[in-house]
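Asker: Any chance you could fold what I've pasted below:
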Amino acid sequence: MTVTQLDRFFHITERGSTFRREIVAGLVTFVSIVYIIIVNPGILKAAGIPYEACMAATIVTAAIGCIIMGGYANRPFAVATYMGENAFVAYTVVGVLHYPWQAALGAVFVSGILLVVLTLTGWRSVMSEAVPASLKLSFSVGIGLFLAFVGLIDAGIVVVGSGSVPVEIGNLHTPAVLLAIMGFVLTGILIVKKVPAAILVGILATAGLAFAFGAAPLPTGVVSLPPDISPTFLQLDLSGVFTLGMFPVVLTLFTMMFLDTMGTLIGLGARAGFLDRDGNIPDVQKPFLADALATTAGGLLGTTTNGVFVESAAGIEQGGRTGLVAIVVGGLLLLALFFAPLFSAIPALATGPVLILVGLMMLQPVTRIDFSDYAEVIPAFTVIVMMSFTYNIGVGMCAGFVLWPVFAAVKGKFREIPPACWALCVLCLLFFVFYPY
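Answerer: Prediction:
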C-alpha cells in the first residue's frame, strides 16, 4: 500500500496525525512493551510452562492481538500478555492450588471465549457505557500513577523496603539508578523543548549510555532462530475447567481481563481524545474483540490473558492516533522472533523514566473530578489508590464498581443507577469473595 492508501485506510490525516508520527509512535510503544517477551515466560516458567515455547507464544499472541487491533479496530493500542494475570497463574493457580499449567491454559481459553461471546452480543459495550463519569476519569488517573510506580521500580529509584516500610528509595550511588535519573531529566527536557520523537530519543539515548557505561549488558547476539512453540501449542486441558474447584480461577481470570481492558481503554482513550461527549469510546466493541480473540489465542498457543497494554500511552504521547501504530508494533513483535537477543537487551532503566513521565501526562483528568461531591470522589479515589498500591488495575476497578452504586444510593440516586452498574457491582463482589487469596 502507498502512503496515500494507508492514510485513507487508517484515517491518519483525519485524526490529526502523520504517517511518520504513527511509525515513530509504533516504535515507541514497541520499545516500551518489548520487555514482556522475556518477563512473561520468565514468570510462567515457575508454573512449569517451557520457557522457549512460552516466549514464542507470547510474541505470536501479542502480534495477533496488535494486528487485529490495528487493522480491524483502527486504534493505537498494543495488545500483549497482562502482567498480574500471569503471576496469578504461576504462583496461585499452579503454585498454591496445584493445578497443572495445562488446566490453567484451559481456564484462560474459556475466559477468552466468554469475553468473545459478551463482546459479540453487545453486553460488554453496554457495561462499558454504563460506567459513571467520575470512575472513567479515575481510570486514567489511576493508570497514570500505576505507570509512574512501575517506572520508578524499573528505574531502581524506588525499591522494596528492607525494614518495616513496604518501599523505599533506591541506592542513588549505583550507576544504573543514576543513568535512569539522567534519562528522566533528558527525556523531560526533550519533551519541554518539543523535540520530535522525544520519548523514543530519550529511551535510545538512555539505553546507549547504559551500554557504554556497563550499567546494562550488551546484546548477546542479533539474529536467532525462532523458539520452538510445539511444547505449549494446543496443550491446554479443558477437562478440568468445568469443575467447582476451578470456578474461582475462571471467575478471577475473566473479571481481571474484563475490567483491566475496560479501564485501560477508557483511560488511554481519554488521553488520545477518543471519548465522545458521554465519555464513551465509539465502536468500543472492536478493540474489545481484539483483546478477547488474543486471549483465546493465548490459551491455544501457550500463554496467559492478553489485553490492551497501559504502556500504549507512550505511543499516544508521541502522537499516535490510528491503528497503524498497533500494526507497527505487531510487525516488530514478529521480527522479535528472529531478533530476540537484540530487542530483549533494552534495559528497564531506559524505559522506566519514560513510564514515569507518561504517568504524569495521564494525571490531567483528576482536575475534572468533582471533589465537592464525596459520593463521587470516594469511589474514584478508591480506584486510583487501589490500582497503584495493590499493583493491580483490576483490583482498583473492582473496588470502585462495588462502592459507586452504594454511595449513589446513599445520596438518594438509587433510581438513577443503571442496571449494568449493579451487574458490575455483583461481578466485582464475586471477584473479592471467590478470589483464591
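Asker: From now on I want contacts and neighbour counts done on CA atoms only, so please keep to that.
Answerer: Will do.
Asker: Report how many residues lie close to the closest residue to residue 175 other than its chain neighbours.
Answerer: With C-alpha to C-alpha, 6 or more residues apart in numbering as the criterion, residue 175 has its nearest non-adjacent residue at 6.1 Å, and that residue is residue 215. When neighbours are defined as other C-alpha atoms under 10 Å, residue 215 has 19 of them.
Asker: ditto for residue 200
Answerer: Residues near residue 200, counting by other C-alpha under 10 Å: 24.
Asker: So it lies in a helix, does it not?
Answerer: Yes: read with DSSP: H, G, I helix; E, B strand; the rest coil, residue 200 is one of the residues of a helix.
Asker: Relative to residue 47, how far out is residue 94?
Answerer: Distance of residue 94 to residue 47, given as C-alpha to C-alpha, to the nearest Å: 6 Å.
Asker: Which residue of these two possesses the greater neighbour count?
Answerer: The neighbour comparison of residue 94 against residue 47 (other C-alpha under 10 Å) goes to residue 47, with 24 against 21.
Asker: and that one, what does it touch?
Answerer: Shown in contact with residue 47 (C-alpha atoms under 8 Å, 6 or more residues apart in numbering): 89, 90, 91, 94, 95, 100, 101.
Asker: Would you mind measuring from it to residue 228?
Answerer: Residue 47 is 18 Å from residue 228, by C-alpha to C-alpha.
Asker: again with residue 20
Answerer: Residue 20 is 35 Å from residue 228, by C-alpha to C-alpha.
Asker: I'd like the structure of this one too, to check against the first:
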Amino acid sequence: MSSFFRFHERETSYKQETIAGLTTFLSMAYILIVNPIILSQAGMDKGAVFTATALSAIIGSLLIGLLSNYPIGIAPSMGLNSFFTFSVCIGMGIPWQTALTGVFVSGILFVILSLLKIREKIINIIPKDLKHAIAGGIGFFIAFIGLKNAGLIVGNEATFVAIGDFKSPVTLLAVFCFILTIVLMVRGVKGAIFYGMVISAAAGMLIGLIDKPEKIVGAIPSLEPTFGEVFLNIDQIFTPEMLAVIFTFLFVAFFDTAGALIAIASQAGLMKNNEIPNAGKALLADSSATVVGSVLGTSTTASMIESSSGIAAGGRTGFTSVIISACFAIALFFSPLLGVITAEVTSPALIIVGALMAMEVKHIDWGKLEIAIPAFVTILMMPLTFSVATGIALGFILYPITMLALKRPKEIHPIMYGLCIAFMGYFVYLA
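Answerer: Prediction:
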C-alpha cells in the first residue's frame, strides 16, 4: 500500500494521510446536509438525495485516489446544485427529472473529453502565471466563504459587505476556533486544522451553541425516488433551452474542476514543469462521478476546494482520498452525528487554508503589466462574483489581449485564443 501510493517519495505516512483524510471529510461533510436541502427545493426526495450524495462522494473520491494518486475529495458541487435548483428547475420551469438527464449528458461529454485528453491538454497549456493566479484566487474565494459562513462578514446595503456581529455567540465560537487553529499551526502541530475543528465542535456542544445529536446511528434512506430517472427523459434534452443548460453544466464544472485541480496540485507541490501529472486520470475520475451521481440522483460532482484543508494537514497521496471515501461510507450510517459539524466549526479552516493558498501569488511576475493585470482580475473576480469559473474566464480573455497588444502572439498557445473567443461568446450569451 505504501509503495502503491508512493509514501516515501512524497514524504508522508499512514498517520499523516489519515489525519488529512479526516480533515478534508470534516470540511466537506456539510454537503451531506446542504445538498439534500437545496435539491429538495426542486422537488427531489431529501432522503434519496442524501444517499446519492454520499455514494457519489464515495465513488468519486475512491476513483481519484486510486487512479491519479491525488489527495482530493469529490462530491456534488455547491455552485452547480444551486444552478440546478434555482436557475434550471425553478427559474426555467424544467422538471428535476429532465434537469438530472442534462447532468447525465454533460457527464458523458466530460468522460469523452477526458478520455481524449482534451481537458488535460487545456489545463497544461494554461500559462504558469495564470495557474498561480487561479490557485491564489481560489484561496481568497474560499477564505471569503469562510468569513461569510462564520458571520465575520455580512451583507450591507450601503457598502455591500461589512464586519459581522461580534456579540453573536456562534461568531465568537468561530473566532475561538480560528485562533485555536492558528496557535496549533504556528507551533507546528500536524493535523492542527482537524484538531481545531474537533475541539471547537466539542466546545460548542458543551456550552449549548451546537445541538447534541439525539441518536448516533440512523437508517440509510432509499434511493428509489431518484434512481435511474435520467434514462426516462433522454428524448426531452434536444431543445435549445436544455442544450443551453447542458452547456452551462459543462462549462462551469470544467473550469471549477480545472481551478481546483491546479490549486490543489500547486499547494501539495505536485506540479512539475508547469504540468499536472496524471491530470487526465483525475479528470476522468471526476467526470465518471458526475455520470454515476446523476444516475443515483444528485447534481454535478466536482473536485472540492475543501480538499485543500486536508493538504494543509499533510495529505500528499491518494490514500487521503481513500480515507475520505471511507468516511463518507461510515457517514451513511451515522448521519445524525453530522449535525455537529456546523459552519462555525468548518469556516475557520477555510479562512486559514485560503491564506495558505493565497501564498501562490508570490510566484506571479507582478513587474509585467501584461501578466499582472490578467492575474489580478482572475484573483479579484473569484470572490467578487462568487464563482471560480468566472474569474478564470476573465483572466483567459485578458491574457491573450495583453500579449497581442505587445505583439507577442506566438507566446500564447492557439487553444488559449480559442478559449478567449469561447469565453467572450459565453458572456454574450449570459447577457
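Asker: Overlap of the contact sets of residue 94 and residue 47 of the first structure?
Answerer: 100, 101.
Asker: Mind jotting down where the helices sit in the stretch 1-150 of the first structure?
Answerer: Secondary structure of the stretch 1-150 of the first structure by DSSP state H, counting those that start in this stretch: the helices cover 3-10, 19-33, 36-44, 51-68, 85-87, 101-120, 123-129, 133-155.
Asker: To residue 219 of the first structure, which of those helices lies closest?
Answerer: helix 36-44 (13.4 Å; C-alpha to C-alpha).
Asker: related to what we said a few turns ago, out of the helices of the stretch 1-150 of the first structure, which is closest to residue 429 of the first structure?
Answerer: Residue 429 of the first structure lies closest to helix 123-129 among the helices of the stretch 1-150 of the first structure, at 15.8 Å (C-alpha to C-alpha).
Asker: And residue 392 of the second structure? What does it align with in the first structure?
Answerer: Under the alignment (TM-score structural alignment), residue 392 of the second structure pairs with residue 397 in the first structure.
Asker: Now for its match: which residues touch it?
Answerer: 139, 259, 260, 263, 383, 387.
Asker: What's the match for the last one in the second structure?
Answerer: Looking back up the chat, that one is residue 387 of the first structure. Match for residue 387 of the first structure (TM-score structural alignment): residue 382.
Asker: Now the helix or strand harbouring that match: buried residues?
Answerer: Element membership for residue 382 of the second structure (DSSP states H and E) is helix 369-385. If you call a residue buried by 16 or more other C-alpha atoms under 10 Å, then helix 369-385 of the second structure has these buried ones: 370-383.
Asker: Residue nearest the middle of the second structure, spatially speaking?
Answerer: Nearest to the geometric centre of the second structure sits residue 304, at 2.6 Å (C-alpha atoms, centre = their mean).
Asker: what residues are up against that one?
Answerer: So residue 304 of the second structure contacts 28, 72, 73, 74, 75, 77, 257, 260 (C-alpha under 8 Å, 6+ apart).
Asker: so how far is residue 76 of the second structure from it?
Answerer: Remark: distance between residue 304 of the second structure and residue 76 of the second structure (C-alpha to C-alpha) = 8 Å.
Asker: Which one's more surrounded, residue 20 and residue 228 of the first structure?
Answerer: residue 228 (16 against 13).
Asker: Secondary structure element for the more buried one, which one?
Answerer: Applying DSSP H and E, one finds residue 228 of the first structure in no helix or strand.
Asker: List the contacts of it.
Answerer: Contacts of residue 228 of the first structure by C-alpha under 8 Å, 6+ apart are 52, 53, 56.
Asker: Among these, find me the one that's closest to residue 195 of the first structure.
Answerer: The shortest approach to residue 195 of the first structure among the contacts of residue 228 of the first structure belongs to residue 56, at 35.8 Å (C-alpha to C-alpha).
Asker: Skip the chain neighbours and tell me the closest residue to the equivalent of residue 205 of the second structure over in the first structure.
Answerer: Alignment note (TM-score structural alignment): residue 205 of the second structure maps to residue 211 of the first structure. The shortest distance from residue 211 of the first structure to any non-neighbouring residue, by C-alpha to C-alpha, 6+ apart, is to residue 218 (5.9 Å).
Asker: hang on, isn't that neighbour packed against residue 345?
Answerer: Yes: counting by C-alpha atoms under 8 Å, residue 218 of the first structure does reach residue 345; the two are 6.6 Å apart.
Asker: so the longest helix anywhere in the second structure aligns onto which residues of the first structure?
Answerer: Taking DSSP state H as the criterion, the second structure has its longest helix at helix 240-267. Mapping helix 240-267 of the second structure onto the first structure (TM-score structural alignment) gives residues 244-271.
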